[in-house]
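# Quick one: sequence and predicted model below, then my questions.
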Amino acid sequence: MLDIGSSELLLIVIVAVVVIGPKDLPRVLYKLGQIIGKGRAMTRHFRSGIDEMIRQAEMEEMEKKWAADNARIMAQTQEAAPVAEAEAVTEASEASPAALPAPSASPVPEDAPALEVDAGPVPAHAPIHSDAAAKTANPDEAKSQGGSAA
């Protein structure tokens, strides 16, 4: 980036010490570092904005391509759908009713009572585990509370 050799850097340091003075040099270098840091931050921000605009343009191009591909695929499937429906109707009409499997018996009798479960609303502060499960899950806490771990 900047082609500054060691001899050129030494010359810059000597001139800075002579012009600024050794007493104010640390403060000047600190301010110079702050200015360079702000410049880098602005450059990074500008670059990220440009990159974001490029990404958005690429996404728009991809969305247009995907929309065109989707329209092409939908047109192909709509052309093929009537042919498939016609084949299914033909196969169904050719099959005899005896060839179809008989409906299976339900494993639950029809006169069995319906099972109704109403748990009601669960409060937000309700514990997930029961107290017994919590005590056995963490035996150290159970010992500190005076209980024994099972």
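Cool, got the structure. Residues are numbered from 1 along each chain as shown.
# Only C-alpha atoms from now on, for both contacts and neighbour counts.
OK.
# just so I have it, where are all the helices in the protein?
Secondary structure of the chain by DSSP state H: the helices cover 6-20, 25-94, 131-137, 139-144.
# Next, count neighbours for Lys135.
The number of residues packed around Lys135, counting by other Cα atoms under 10 Å, is 19.
# Find the nearest non-adjacent residue to it, please.
Using Cα to Cα, 6 or more residues apart in numbering and skipping the chain neighbours, the partner closest in space to Lys135 is Ala142 (5.3 Å).
# Included below, for side-by-side comparison, is a second structure:
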Amino acid sequence: MFGVDTTEFLIVAIAALIFIGPKELPATMRAIGRWVGKLRGMARHFTSGIETMMREAELEEMEKTWREENARIMAQYPPDAHYPEGERQNPALPPFMDQPDLPLEAPPAPDADPTPPKDRELP
């Protein structure tokens, strides 16, 4: 993580054992662990704050783009304008008559008997 190799870590552990002593070493390690935990918490809080600011900036940019596009569309097609039924709004879209004829009803069941299967007599 910090470029500490196992031999370097072993040397630091032996030095801590010699200088701090085996009696206070567990308490010292707990204190160091708390400090590291606090530092990690602060770093996590800082990182989440930065990410939140970035998301908010992206949302503001998207809202600005959406407002500009909405204003352009509303200027092109004002809501109080008269649009005759026969006139196409957007010539880039295919005309309605070019759409394939779709069935308006569901296809008939493959079985000619209209009674539900659960009400039929078993053969």
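Okay, I see it. This structure is a prediction, so every number in the text was calculated from the model and none was measured.
# Tell me which residue lies nearest the centroid of the second structure.
Most central in the second structure under Cα atoms, centre = their mean is Arg55, positioned 11.1 Å from the mean C-alpha point.
# quick revisit: the residue nearest to Lys135 of the first structure reaches Ala132, doesn't it?
No. With contact defined as Cα atoms under 8 Å, Ala142 of the first structure does not reach Ala132; the gap is 9.9 Å.
# which residues do these two both contact?
Taking Cα atoms under 8 Å, 6 or more residues apart in numbering as the contact criterion, no residue touches both Ala142 of the first structure and Ala132.
# Would you mind telling me which of these two has more residues around it?
Neighbours were counted for Ala142 of the first structure and for Ala132 using other Cα under 10 Å; Ala142 has more, 17 against 11.
# Now which residue in the second structure aligns to the more buried one?
Aligned by TM-score structural alignment, Ala142 of the first structure pairs with nothing in the second structure.
# any idea how far Ala142 of the first structure is from Pro82 of the first structure?
Distance, Ala142 of the first structure to Pro82 of the first structure, using Cα to Cα, to the nearest Å: 69 Å.
# Ile36 of the first structure: neighbour count?
Other residues within reach of Ile36 of the first structure, judged by other Cα under 10 Å, total 12.
# same thing with Thr28 of the second structure?
When neighbours are counted by other Cα under 10 Å, Thr28 of the second structure comes out with 13.
# Show me what it lines up with in the first structure.
Residue pairing (TM-score structural alignment): Thr28 of the second structure is matched to Val28 of the first structure.
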